[in-house]
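A.B. asks: Dropping a prediction and its sequence here:
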Amino acid sequence: MLTRTELRTPQRRECERCDREEVWDAADGCWRITTDDGERRTGNSHCIHEWDIDGTFRSYE
């Protein structure tokens, strides 16, 4: 009997340096900037983003 393994992908990410926040848009296959109380969480446009997705995220359960 084969067990099917599903690949998990992050659905949300936030830059640890400038607080830019994005969510995954599955329909378009890209990251989108989130909006908080009508304001886009763009962070710093010159930041080299350090996303909060690290070695603790497990792609497979």
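C.D. replies: That came through fine.
A.B. asks: When you work out contacts or count neighbours from here on, use the C-alpha atoms and nothing else.
C.D. replies: Noted.
A.B. asks: And residue 24, how close does it get to residue 4?
C.D. replies: 24 Å (CA to CA, to the nearest Å).
A.B. asks: of these two, who's got more company?
C.D. replies: Between residue 24 and residue 4, residue 24 has the larger neighbour count (other CA atoms under 10 Å), namely 17 against 6.
A.B. asks: Secondary structure element for the residue most central in space within the chain, which one?
C.D. replies: Centroid-nearest residue in the chain: residue 13, 2.8 Å away (criterion: CA atoms, centre = their mean). Of the helices and strands defined by DSSP states H and E, residue 13 is found in strand 12-14.
A.B. asks: Put this next to the first one:
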Amino acid sequence: MTDVVPPGERICERCGRHDEWDDDRGAWTIVTDDGERQSGDPFCLHEWDINGNYSPLAE
């Protein structure tokens, strides 16, 4: 059996929004860096940095 491993973080290539996956909430949460939320542009159609280099299959 092959395990599928979802990404643990994502960053928008357009506006810089940075999210991390929160297992306790079961949802993406915005990263806070030095007290500032890395929320980017709320009206951006996010282009996440998850591409062909990411492999969701566990080794």
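C.D. replies: Great, that's in hand. Treat the numbers as computed from the prediction; the structure is a model and nothing was measured.
A.B. asks: Just the TM-score for the two chains, thanks.
C.D. replies: With the length set by TM-score structural alignment, normalised by the length of structure 2, the two chains reach a TM-score of 0.90; 58 aligned residues with a CA RMSD of 0.9 Å.
A.B. asks: returning to what we had before: any idea how far the strand holding residue 13 of structure 1 is from the middle of the chain?
C.D. replies: 3 Å (CA atoms, centre = their mean, to the nearest Å).
A.B. asks: Then stretch 10-18 of structure 1?
C.D. replies: For stretch 10-18 of structure 1, the distance to the chain centre is 5 Å (CA atoms, centre = their mean).
A.B. asks: Map residue 30 of structure 1 across to structure 2 for me.
C.D. replies: Matched by TM-score structural alignment, residue 30 of structure 1 corresponds to residue 27 in structure 2.
A.B. asks: For its match, give me its contacts.
C.D. replies: residue 21 (CA atoms under 8 Å, 6 or more residues apart in numbering).
A.B. asks: Neighbours of residue 38 of structure 1, how many?
C.D. replies: Residue 38 of structure 1 is flanked by 7 other residues according to other CA under 10 Å.
A.B. asks: hmm, I was thinking of residue 57 of structure 2
C.D. replies: There are 10 residues near residue 57 of structure 2, going by other CA under 10 Å.
A.B. asks: Distance of it relative to residue 2 of structure 2?
C.D. replies: 7 Å.
A.B. asks: For the equivalent of residue 44 of structure 2 over in structure 1, which residues are in contact?
C.D. replies: Taking TM-score structural alignment, the alignment pairs residue 44 of structure 2 with residue 47 from structure 1. Neighbouring residues of residue 47 of structure 1 by CA under 8 Å, 6+ apart: 17, 18.
A.B. asks: go again using 7 Å as the cut-off
C.D. replies: residue 18 (CA atoms under 7 Å, 6 or more residues apart in numbering).
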